[in-house]
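J.: Here's a sequence, model it:
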Amino acid sequence: MHTEHIHKRAYTEQETAAYIGMSRSFLRQSRMEGHRLNRTEAPPFIKIGRAVRYLKEDLDNWLDQHRKQAHLSYGEREHA
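T.: Okay, here's the model as predicted:
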């Protein structure tokens, strides 16, 4: 029997939390509340029926957007 390695494109909430290093509660809360001032915006998600999924390319883009290019200033370090 020939089996091919399948690359997943859509991740579950649990897989997404592990992939981006955040908690499942962060993902749930940010989906329910939307973007709030002074809170990290959650990655985009899709719904297929009742199932919530996150696309790998969206997660990679989200991670890239949160990359810091320079050292944190003194004020940012206190809040990190």
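J.: From here on, just use CA atoms for contacts and neighbour counts.
T.: OK.
J.: Could I get the full set of strands for this structure?
T.: Taking DSSP state E, the strands of the chain run over residues 10-11, 46-48, 51-55.
J.: Out of those strands, which is the most enclosed?
T.: Among the strands of the chain, the stretch with the highest mean neighbour count (mean count of other Cα atoms under 10 Å) is strand 10-11, at a mean of 18.
J.: roughly how far is it from the heart of the chain?
T.: In terms of Cα atoms, centre = their mean, to the nearest Å, the centre of strand 10-11 is found 11 Å from the chain centre.
J.: quick one: contacts of it?
T.: 53-56 (Cα atoms under 8 Å, 6 or more residues apart in numbering).
J.: to compare against the first, here's another:
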Amino acid sequence: MDDTAIRAQAARATCPYLTTKQTAFHLGIAESTLRALRAAGRAPLGRRHGRTWRYHIDDIEAWSVARSSGGRHD
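T.: All right, here's what the predicted structure looks like:
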């Protein structure tokens, strides 16, 4: 497991807010893609803490689920 994954896992256990880098890793997308989605108003709900964007894990999961398609959804 690389450093980003370890830090994201630790953040989930200790703090529900992930950085842009951690959020992108969690979603399996590039940071630049997440930034572009945020600029277009199509990213998970984010909060600006100082100069850093933070994403609550519940908002990330809700955003991801809302974009799922195909297969069975129980």
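J.: what's around residue 42 of the second structure, how many residues?
T.: Using other Cα atoms under 10 Å, residue 42 of the second structure has 12 neighbouring residues.
J.: now swap in residue 24 of the first structure and tell me
T.: Residue 24 of the first structure is flanked by 15 other residues according to other Cα under 10 Å.
J.: can the strands of the first structure go into CSV with extra columns for distance to residue 67 of the first structure?
T.: Shown next, in CSV, are the strands of the first structure (distance: least, Cα to Cα, whole Å):
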stretch, distance to residue 67 of the first structure
strand 10-11, 22
strand 46-48, 23
strand 51-55, 19
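J.: For the contacts of strand 10-11 of the first structure, name the two members farthest from one another.
T.: Spanning the widest gap among the contacts of strand 10-11 of the first structure are 53 and 56, at 9.6 Å by Cα to Cα.
J.: Return the distance of residue 67 of the second structure relative to residue 61 of the second structure.
T.: Separation of residue 67 of the second structure from residue 61 of the second structure (Cα to Cα, to the nearest Å): 10 Å.
J.: Look at these two and report which has more neighbours.
T.: residue 61 (13 against 7).
J.: any idea how far residue 9 of the second structure is from that one?
T.: 14 Å.
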